[in-house]
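Visitor: Sharing a model prediction with you, sequence too.
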Amino acid sequence: MTALRPERESGADPYGGAGEQGTSDARRPYEAPGAFGEGRPGAEAYPTAGEAYHEPPAARAYQAAGEPYAAAREPYPGTEAPYTVPPYGTAPEPSAPPRYEPPADDETVALRVAGPPGGSRPASGASASPGRAAPAPHGRAARRKAARGRHGRHGGTARPGTPGPGDARESEESRPLSRVEARRRARARKPSAGVIASRVIGELFITTGVLMLLFVTYQLWWTNVRAHAQADQAASSLQDDWANGKRNPGTFEPGQGFALLHIPKLDVVVPIAEGISSKGVLDRGMVGHYGSEPLKTAMPEDKTGNFGLAGHRNTHGEPFRYINRLSPGDAIVVETQDTYFVYKMASMLPVTSPSNISVLDPVPRGSGFTGPGRYITLTTCTPEFTSKYRLIVWGKMVEERPRSKGKPDALVN
């Protein structure tokens, strides 16, 4: 609080004078004699109030000589040495070397501390000299790292004394944990029962899918590869035995090959074995003969009867895959050790029950045949990749040709 002070009287001079009404002859401080240097050497160069200004003789001499005026060439009153000021138009001498301006960076044109021209980076552990900025880091990665250290991770300016996110994380990780915190963190890292159950279920689904894919690959591809190899081996062995005279016509053992089936339209050549066993005959890529009771059928050389055959339509060699494409008149040839038996396709039953064994009768029911004859019946599953129903194809013998006379026209053409 400012102290109280008496107000000045009206007309009083604040400097101690009497003012206009005062009778004192005291002057104001700036009016005292010698306030502006009266009586000093060169005081005539500084006029008092009301006097005209006169240039000093030195100035007039310089003007006469054509030199620029320099008031500082004359000594300032009261000084011992003159203060020299360069003439007008003369550039002052540089007191410091010019500041180095680095070229614009390709990466950024923002402000940054520039290093001295031609300078080198300070050695590791050396501190920069006082008052001199440290050189900019070299390389894009170094500059980004330095920017993160100065402005934080997201470019914001960090307050002095304020710990950043990295500092807080490091301090939290470095401090020792109590038992409660350690147990809590261990429980948090341990997966819950729901997570474990979901993982187990997912692995089961993946395993099941892989197994199903492998099974489908096995059924549709590998079984055919293996069955074709076994059927080719059986056909080669049968033809070798015929050439060497080791086989004689007659009764054959289950699984024993005794003939070859040719379907020229479908490009099928497959061995015929005794029996319709899946493992012993059909799964090995061969065609099986219904030769056992209650499904016993005739042999090709019999004078009358129905020669019944069964084969896979899909997988395991699939010899009857496309017999539904046969048309009436297409050739079906059975080759034995001594004879070629040529049949012509007569009719087809697209769908029937697996229990309909009347299709194997000596005069097959539904075939269109009206009396005894020499017939052939081909049976397989339908639709494809299922065994719910049966597909039946019938044929009638039209030629019996000994092997000594060569192949029939159906195999030659």
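Guide: Right, received. Where do you want to start?

Visitor: going forward, measure contacts and count neighbours with C-alpha atoms only.
Guide: Noted.

Visitor: Just the buried residues of stretch 353-364, please?
Guide: 359-364 (16 or more other C-alpha atoms under 10 Å).

Visitor: Quick check: end-to-end length of it?
Guide: 15 Å (C-alpha to C-alpha, to the nearest Å).

Visitor: quick one: contacts of that stretch?
Guide: 295, 297, 304-306, 308, 365-367, 369-373, 375, 377, 388-390, 392 (C-alpha atoms under 8 Å, 6 or more residues apart in numbering).

Visitor: one more time with 6 Å, if that's ok
Guide: 305-306, 365, 372, 389-390 (C-alpha atoms under 6 Å, 6 or more residues apart in numbering).

Visitor: Go ahead and build a PyMOL selection from the buried members of the residues you listed.
Guide: Those of the contacts of stretch 353-364 that count as buried under 16+ other C-alpha under 10 Å are selected in PyMOL with:
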select buried, resi 305+306+389+390
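
Visitor: now, among the contacts of stretch 353-364, which is nearest to residue 197?
Guide: The nearest member of those to residue 197, counting by C-alpha to C-alpha, is residue 389 at 43.0 Å.

Visitor: So the closest one is in contact with residue 382, correct?
Guide: Yes. With contact defined as C-alpha atoms under 6 Å, residue 389 reaches residue 382; the gap is 5.2 Å.

Visitor: picking that back up, how about the buried residues of stretch 353-364 in JSON lines, adding distance to residue 255?
Guide: Output for the buried residues of stretch 353-364, formatted as JSON lines (distance: C-alpha to C-alpha, whole Å):
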{"residue": "359", "distance to residue 255": "23"}
{"residue": "360", "distance to residue 255": "20"}
{"residue": "361", "distance to residue 255": "23"}
{"residue": "362", "distance to residue 255": "24"}
{"residue": "363", "distance to residue 255": "27"}
{"residue": "364", "distance to residue 255": "25"}
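
Visitor: In addition, the following structure is provided for comparison:
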Amino acid sequence: MWAPGIVHHGTRRRRAAYRRVVWSGAEVLVTVGVVLLLLVAHQLWWTNRQARQDAEHKVQALEREWGTAGTPGAAGAAPGGDDSGSGSASGSGSGAGTGDGGQDGKNGAGASTGTASSRGASSDSARTTPRWSQAYAVLGIPRLSLRVPVAEGVSKADVLNKGYVGHYKGTQQPGQAGNFALAGHRNTHGEPFRYLPRLRRGDTITVETRSAVYTYVVDRTLPQTSPSDGGVIRPVPRSIVRPSYGYSEPGYYITLTTCTPDYTSRYRMAVWGKLTAMRPR
């Protein structure tokens, strides 16, 4: 006869088995959580640390190779005059939306000076086409305290994940007529373009090569577009997705592209500038 308070051995065994299953499941969840935390730490901290160190060493190596002592913003000391191209270069979506970034601009006096002075260096760039993934220039953005190598191509493994900025194959080289277009990570792997939205119209961008230092001035910003919007890197850059952003006349342009918003590759943003000066080494 069954009496209250008596637990059969089968019931105890089932309860013990249940506790073991719950405990094992909890251990698995904790292990998975720790692994995920380590992966996040690796992506957000270690890849940045390693890529930044590699990029800094490459900049120093290029400077030694060129026989110069690089100083942040030094190339920006060669202003080219007034750039009268109209357009908004707000780094945020709201700023670009309220500005006149969609209007077509004319090359001003500064741009003309840079254009004329860059022709000799343009032929030099054409004669020395960089090898794939070769670092051959240094991009400097004083507002962002950034000095980073520029390498040929936009391969993640060979260029971008090293903390470098990549040059879009098929676009022009520094100082050449057309569009010198670059891409860089915004998050992880050195994230050189982490603060690209902070750029404003009038900020300077320098590109140093073995033979010359080119100074561009930020002119406009496209805050958001599709990753497949190839118009932003055409010789005369103009968005295909948002045609009110861009240019309609040939010139000497630079384009900086990166993913947006943070921690996603759903969209792209672009910052455009115009060449204003060239200083031979």
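Guide: Arrived safely, thanks for sending. What you see is a predicted model; the values in this text were computed from it and never measured.

Visitor: care to give me the TM-score?
Guide: TM-score for the superposed chains, counting by TM-score structural alignment, normalised by the length of structure 2: 0.71, backed by 212 aligned residues with a C-alpha RMSD of 2.1 Å.

Visitor: closest to residue 396 of structure 1 among the contacts of stretch 353-364 of structure 1?
Guide: residue 306 (9.2 Å).

Visitor: Now do the contacts for the counterpart of the closest one in structure 2.
Guide: When structure 2 is aligned by TM-score structural alignment, residue 306 of structure 1 is paired with residue 179. By C-alpha under 6 Å, 6+ apart, residue 179 of structure 2 lies in contact with 171-172, 235, 253-254.

Visitor: In strands only, show me those.
Guide: Among these, the ones falling in strands (DSSP state E) are 253-254.

Visitor: Residue 206 of structure 1 versus the equivalent of residue 23 of structure 2 over in structure 1, what's the distance?
Guide: Using TM-score structural alignment, the equivalent of residue 23 of structure 2 in structure 1 is residue 199. As judged by C-alpha to C-alpha, residue 199 of structure 1 and residue 206 of structure 1 stand 11 Å apart.

Visitor: again with residue 241 of structure 1
Guide: 51 Å.

Visitor: List the buried residues in stretch 11-25 of structure 2.
Guide: Here stretch 11-25 of structure 2 shows no buried residue, counting by 16+ other C-alpha under 10 Å.

Visitor: same thing with stretch 344-355 of structure 1?
Guide: Quick answer for stretch 344-355 of structure 1 (16+ other C-alpha under 10 Å): 344-348, 352.

Visitor: so the equivalent of residue 277 of structure 2 over in structure 1, which of the three states?
Guide: Under the alignment (TM-score structural alignment), residue 277 of structure 2 pairs with residue 399 of structure 1. Classification of residue 399 of structure 1 using DSSP: H, G, I helix; E, B strand; the rest coil returns strand.

Visitor: For residue 399 of structure 1, list the residues it contacts.
Guide: Contacts of residue 399 of structure 1 (C-alpha under 6 Å, 6+ apart): residue 342.

Visitor: cutoff 10 Å now
Guide: Under the criterion of C-alpha atoms under 10 Å, 6 or more residues apart in numbering, the contact list for residue 399 of structure 1 reads 333, 340-344, 408.

Visitor: For these, which ones persist in structure 2?
Guide: Mapped onto structure 2 and checked by both residues aligned by TM-score structural alignment, their matches' C-alpha atoms under 10 Å, the contacts of residue 399 of structure 1 keep the contacts 333, 340-344.

Visitor: And the furthest pair within the residues you listed?
Guide: The farthest-apart pair in those, when distances are taken by C-alpha to C-alpha, is 340 and 344, at 13.2 Å.

Visitor: Now list whatever residues contact both of these two.
Guide: 333, 399.

Visitor: pretty sure residue 291 of structure 1 contacts residue 256?
Guide: No. With contacts counted by C-alpha atoms under 10 Å, residue 291 of structure 1 stays clear of residue 256, the gap being 11.7 Å.

Visitor: Of those two, which one has the most company?
Guide: residue 291 (22 against 18; other C-alpha atoms under 10 Å).

Visitor: Please say which position in structure 1 residue 264 of structure 2 maps to.
Guide: Aligned partner of residue 264 of structure 2 by TM-score structural alignment: residue 386.

Visitor: before we move on, back to that, I'd like to know how far the match of residue 306 of structure 1 sits from residue 171 of structure 2.
Guide: Taking C-alpha to C-alpha, one finds residue 179 of structure 2 at 6 Å from residue 171 of structure 2.

Visitor: Could you measure from the equivalent of residue 155 of structure 2 over in structure 1 over to residue 226 of structure 1?
Guide: In structure 1, residue 155 of structure 2 lines up with residue 277, judged by TM-score structural alignment. According to C-alpha to C-alpha, residue 277 of structure 1 and residue 226 of structure 1 sit 17 Å apart.

Visitor: Between these two, which is the more surrounded one?
Guide: residue 277 (18 against 15).

Visitor: Quick check: residue 173 of structure 1 vs residue 311 of structure 1, distance?
Guide: Using C-alpha to C-alpha, we find residue 173 of structure 1 at a distance of 74 Å from residue 311 of structure 1.

Visitor: So those two - more neighbours on which side?
Guide: Ranked by neighbour count (other C-alpha under 10 Å), residue 173 of structure 1 and residue 311 place residue 311 first, with 26 against 10.

Visitor: Was I right to think that one contacts residue 380?
Guide: Yes. Assessed by C-alpha under 10 Å, residue 311 of structure 1 is found in contact with residue 380 at 5.7 Å.

Visitor: List the buried residues in stretch 191-206 of structure 2.
Guide: 191-194, 196-197, 199-206.

Visitor: can you give me the end-to-end distance of that stretch?
Guide: Start-to-end, stretch 191-206 of structure 2 (C-alpha to C-alpha) is 18 Å.

Visitor: residues in structure 1 matched by that stretch, start to end?
Guide: Stretch 191-206 of structure 2 covers residues 318-333 of structure 1 once aligned (TM-score structural alignment).
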